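Enquirer: 3D model of this:
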Amino acid sequence: MKLSEVTLSHHYADLGDAFGRQIAPTPFAHPHLIDINPVVIQLLGINSAEASNPDWAKLGCGAKLFNGSRPFAMKYTGHQFGVYNPDLGDGRALLLGEIEKAGRRWELHLKGAGQTPYSRFGDGRAVLRSTIREYLAGEALNGLGIRSTRALSIVGSDEPVTREHIERGAMLIRVAESHVRFGHFEYLFYTKQLQAQQQLIGDICRRFLPGTHGLSAGEQAEAMLRFTTQRSAELVAGWQAEGFAHGVLNTDNMSIIGDTFDYGPYAFLDDYDPTFICNHSDHTGRYAFEQQPGVVLWNLNALAHALSGFVSVEALRDCLEQFQPQVSHAYAERMRAKLGLAVEEEGDQALCAELLQLLQQSQADYARFFRALAHYRGERPAQALRECIATAQQDALEHWLEHYDRRLAREHSDFRARNRTMLATNPKYILRNYLAQKVIEAAEGGDYQPLRTLRQLLQTPFDEHPQHETWACAPPESGKRIPLSCSS
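Expert: Below you'll find the predicted structure:
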């Protein structure tokens, strides 16, 4: 499909005025294309040759609209840091419409498009820094096999935008199968628009739960909550296994289909620290790394309450009680894969917990340790692993390796097969904050090649890419714990 042939539909906007407002974007006067994501172009069914089309700069900032586009600001609310806020909505983003490809519907969402009825006191803009971070984060999570929204393009400008200091405005076209949040259901519940809420439940079920066709509104609402609970459990298990901290898990930042959504002050762990807080505005540690499963459950409780007009308390409670076992199961599966274990044993949880305690006490680099473990074949000394562990913890490492060796022996583990599996499970390249900062600083200076290089590495994070070894290095001390705010 040529770019000129792309025509958008509007299933969500057509639901009605209860769900938002149609509004035109505020384009940049002098836009320029910074990057276009060839993988997402292919996902949408657009010819790869169209990546060089000069129209992307205008399309990516709203100066030109896709055929049929009717930009729409979505209305929702949500709990922010545990407090309900009724004044939320798409304050700087517009749903441009949807593309249908191979039976799937992809929504295009323009972020940084200017003020909407829900902007409150904001300027409706995004800056290059935060736009690059979201662009890369979607590729990083997707590359690791964790569900996430993605982005099609970044467009820059010379428009000044004030955050902590004066920066340049940028826009991003975000791509997702659905932009519906927990907060959409909270908004309709707290404003007593239950008919509209039933309409939205039915729309989600038609798209993602076709087996619910013909069921009552209550049965559909319960099925949707079970679906969202399962997806959310798998999502947070992936975050915990891969060392990803979201940073601001408000209910308005939670996707009803279980995508990682609305990137702000996120971070991947460098040194393993379960108490890590990546958002410098999170003074109580509500969204610390180790708190994420509990916070996601809290958010699911808020969603369940918003569905209480349709689902009984007993059914809601039963749905939510499934969450912890689902998280534990999904997390155990991921960690066995990271450890190269082909079969499940009763003591695997203890083996994993012992390792994580060792990594925490040693302040070991999380990703680099697991990548080194993929090459371990029982040698002594295990030099590559010892180099990841502090001197004071070397004996503890030997003790753990003895347990690990016995565990591998019990399943007659073959090194070559295990090595292949672990190298395809433990990434060499992750989106460390110091790398993101390096890319941002280059882009702010007009050099976009580092952005493209890192994007490509994150799309194939398990491959060796020997020509890019420096991108796999552990950060310097100055590159750890870079302060991040919600404007990140």
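Enquirer: going by C-alpha atoms from here, please, whenever you check contacts or count neighbours.
Expert: OK.
Enquirer: off-centre distance for whichever helix or strand Leu94 is part of?
Expert: In this structure, Leu94 sits in strand 93-101 according to DSSP states H and E. Chain-centre distance of strand 93-101: 19 Å, with CA atoms, centre = their mean, to the nearest Å.
Enquirer: second chain to compare with the first, below:
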Amino acid sequence: MIISPNYKPEPAFLTLGQGYGDEVEAADFPKTIIRYRNDRAASEIGLDGLTDEEWTNHFGRFNPLPGNLMEPIAQRYHGHQFRHYNPDIGDGRGFLFAQMRDQNNRLMDLGTKGSGRTPYSRSGDGRLTLKGGYREILATELLEALGVYTSRTLSIIETGESLHRGDEPSPTRSAVMVRLNHGHIRIGTFQRLAYFTETELISKLVDYCLTHYYGETPSGSAQDRALKFLSLVTEKVAIQAAELMAAGFVHGVLNTDNINITGEVFDFGPWRFLPTMDLAFTAAYFDEHGLYSFGHQPDALHWNIYQLGGALADICEEQALKDVLAVYPEVYLRTIREKLLRRLGIKPKGDKIDDELLTHLNKFMTTENFPYERFFFDWYGGGASEDRAMTGPEAHHYSKPSYGEFIAALKSYDPVNEAALSNAYFLNGKPCTMLIEEVEELWSHITERDDWKPFHQKLEAIREMGQALA
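Expert: As a prediction, the model looks like this:
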């Protein structure tokens, strides 16, 4: 392996010592066929120069990267799953494989999914279906293009095993995935330590997170450091909630073990993008009561942050924790305004964001049952796109009298970049979407004919959209 100067290994997790994870071995797969390698993400950590053989060696066979973890580590955590506390979970089909600094000097984690059984697998086989990995690529690529702070799918390697699952036709193909994250420490990681009253280990983990994921030098008392940490995480997760809502994305399983302390969207399950604006829309067929429906996501994430506060209760006074957690709604409301304007590609003429526009936007989209992504495509650039929107396929919606208030409110805003409207993406007349029907259609080409061309064409379209929106 030729070492790139941009590859900067830093297995910082080892500095935590005992109590946070267990060394494990990766499964020995019968085949390793590269199905996806994200060289754009790999370039940020100096690994884009790997040959396919080297890529397979590290991300299919999990031979250690130079100067990195010599053995993978399955992390220990608990979590609330649909509000029920579960002490019997942890990295059951994944592990921390490596850590390194990226081009912005952030500590990044390479974590896996489908890499084999661990002490926390329980009755699971530790595997991942190829379709599960394929779906995560689509989710992370589109979220990234929409400007959402998300994990990136780095690698998918098909592994040649036949898996049986209850939620898709079986037997089905298997894969192992590697994701790139700015941290795999979860809210559930702290919950587990609190469950066992490991106060010293909690303080140590707080300092680790402050140092390595927030660039802060821990100072003051244990309570001071813990409150600082909670404040940073609260802000990040409130921003995450706003980004999910603006993107029209439904995560599906916002359990505390699926929320990391850096505020990235990760650990995807039965996700969906909204077909139309519907606050009650759910992604998971087993979410019978709509706990994680689209409209409940901000409250769900706020509740999760309270569980992190509870895990710090042996270090911090109750009122001090409540004071920190109370800022969540303010951060969320400020950010959702900013993110919706970003989606519309507009900025206020003055310094203040006028909620009148957003009120009319919400009213129109909820009453007209309008295609979510089409709306933001048609009106990207605000008033500068009126002619294009009014001659498009949904013009009959926009011509209704109830829509006039929205158009009038748009006049208080300017396009962020009017030149972007001449981008090929906006000239082709069709937004880039990722509805469940499209996911299944793309998958049918793979499962029926092993034809990956439509999938790669979709990835190209997503990235073209991302460039236009940037």
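Enquirer: re the thing from before, what is the subsequent helix or strand relative to the strand holding Leu94 of the first structure?
Expert: Counting by DSSP H and E, the element after strand 93-101 of the first structure in chain order, helix or strand, is strand 104-111.
Enquirer: now that following strand on the second structure. Mean distance?
Expert: On superposition with the second structure, the mean distance recorded for strand 104-111 of the first structure (mean CA distance after the TM-score superposition for the first structure) is 1.6 Å.
Enquirer: for burial, what's the neighbour tally of Lys228 of the second structure?
Expert: Using other CA atoms under 10 Å, Lys228 of the second structure has 18 neighbouring residues.
Enquirer: hang on, I meant Glu242 of the first structure
Expert: Glu242 of the first structure has 25 neighbours, counted by other CA under 10 Å.
Enquirer: aligned against the second structure, show me the partner of it.
Expert: Structural alignment (TM-score structural alignment) places Glu242 of the first structure against Ala247 in the second structure.
Enquirer: any idea how far that match is from Arg37 of the second structure?
Expert: Counting by CA to CA, to the nearest Å, the separation of Ala247 of the second structure from Arg37 of the second structure is 25 Å.
Enquirer: now swap in Pro329 of the second structure and tell me
Expert: Here Pro329 of the second structure is placed at a distance of 38 Å from Arg37 of the second structure (CA to CA).
Enquirer: between the two, which has more neighbouring residues?
Expert: Neighbour totals were compared for Pro329 of the second structure and Arg37, and Arg37 leads with 19 against 16 (other CA under 10 Å).
Enquirer: secondary structure element for the nearest residue to the more buried one once chain neighbours are set aside?
Expert: Spatially, and ignoring its direct neighbours in sequence, Arg37 of the second structure is nearest to Ser155 (4.7 Å; CA to CA, 6 or more residues apart in numbering). Per DSSP H and E: Ser155 of the second structure is located in strand 152-163.
Enquirer: in the first structure, what residues pair with that strand?
Expert: Aligning strand 152-163 of the second structure against the first structure (TM-score structural alignment) gives residues 150-161.
Enquirer: rewinding a little: distance from whichever helix or strand comes after the strand holding Ser155 of the second structure to the first structure after superposition?
Expert: Counting by DSSP H and E, the next helix or strand C-terminal to strand 152-163 of the second structure is strand 172-181. Strand 172-181 of the second structure differs from its equivalent in the first structure by a mean of 0.8 Å after superposition (mean CA distance after the TM-score superposition for the first structure).
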